[in-house]
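Enquirer: okay, structure incoming, though there's no sequence with it:
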């Protein structure tokens, strides 16, 4: 199993904010914050492969800016068509010195 990587300072991302990151030097991901809870999802829409980076984020779902597909950031499950497949979610740990994310094996 992959190790956790430090990806952000604790106060770097405001609530309902985001940060684009690369996990394991190859996986584009999006770190999202809601109050004191952080989520991390793969930054690729399962519908057409476009980045989710600049899509609207309401605290629960992130929306693909291209066709409007929505994904639950806690589970990766699609919540609105045209997406029918989910996106990967990654484990997040908040530690005293920052936010850490574990990529896939």
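Expert: Cool, the structure landed. Please read all numbers here as calculations on a predicted model, not as lab measurements. Residues are numbered from 1 along each chain as shown.

Enquirer: CA atoms for contacts and neighbours, from now on please.
Expert: Fine.

Enquirer: so in the chain, which strand runs the longest?
Expert: Secondary structure of the chain read by DSSP state E shows that its longest strand is strand 27-34.

Enquirer: and stretch 61-79, what's buried?
Expert: When neighbours are counted by 16 or more other C-alpha atoms under 10 Å, the buried residues of stretch 61-79 are found to be 61-65, 68-79.

Enquirer: endpoints of that stretch, how far apart?
Expert: Distances were taken as C-alpha to C-alpha, to the nearest Å; on that basis the terminal residues of stretch 61-79 are 8 Å apart.

Enquirer: what lies in contact with that stretch?
Expert: The contact list for stretch 61-79, computed with C-alpha atoms under 8 Å, 6 or more residues apart in numbering, reads 39-41, 45, 47, 50-52, 54-57, 60, 80-89.

Enquirer: take a look at this one as well, against the first:
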């Protein structure tokens, strides 16, 4: 499995998300409680950037209509979204975040 450097860990806010693009794929890198997650940075309901939403309780909330997605699985936890978003494997090496675009 190939991992690509996404960003520095310091770029990802505590309890927040950071937008990056890896191989033409928009990715939201999110951090909560010391854990780092990566998922496609596009809401499956309204096609807006999830990275602009709030991160809490292992979810990221779409700022437009309020759909929340589980950071671990990509599954929506409330409407209006009904389709999951892809999640990606993450590893931390030193001070950097690496992401594999192969769906986890």
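Expert: Happy to help now that I have it. Note that the structure is predicted; figures quoted are calculated from it, not measured.

Enquirer: sorry, back to before: buried ones from the contacts of stretch 61-79 of the first structure, can you make that a ChimeraX selection?
Expert: Selecting only the buried members of these in ChimeraX, with burial defined as 16+ other C-alpha under 10 Å, works like this:
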select :39,40,41,45,47,51,52,55,57,60,83,86,87,88,89
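
Enquirer: out of the contacts of stretch 61-79 of the first structure, which sit inside helices?
Expert: In helices, defined here by DSSP state H, there are no members of those.

Enquirer: show me what residue 82 of the first structure aligns to in the second structure.
Expert: Following TM-score structural alignment, the counterpart assigned to residue 82 of the first structure within the second structure is residue 80.

Enquirer: residue 58 of the second structure touches residue 30, doesn't it?
Expert: No: Residue 58 of the second structure sits out of contact with residue 30 when judged by C-alpha atoms under 8 Å, with a separation of 9.3 Å.

Enquirer: before we move on, back to that, tell me which of the buried residues of stretch 61-79 of the first structure fall in strands.
Expert: Assigned to strands by DSSP E, the following of the buried residues of stretch 61-79 of the first structure qualify: 61, 62, 63, 70, 71, 72, 78, 79.

Enquirer: what does the fourth one correspond to in the second structure?
Expert: Right, the one you point to is residue 70 of the first structure. When the second structure is aligned by TM-score structural alignment, the residue opposite residue 70 of the first structure is residue 68.

Enquirer: just to revisit the earlier point, in the longest strand of the first structure, what counts as buried?
Expert: Buried, per 16+ other C-alpha under 10 Å, within strand 27-34 of the first structure: 28, 29, 30, 31, 32, 33, 34.

Enquirer: spatially, what comes nearest to the residue of the first structure positioned farthest from its centre if we skip its sequence neighbours?
Expert: Ranked by distance from the centre of the first structure (C-alpha atoms, centre = their mean), the top residue is residue 96, with 21.0 Å. Counting by C-alpha to C-alpha, 6 or more residues apart in numbering, the nearest residue to residue 96 of the first structure once its immediate chain neighbours are dropped is residue 10, at 7.9 Å.
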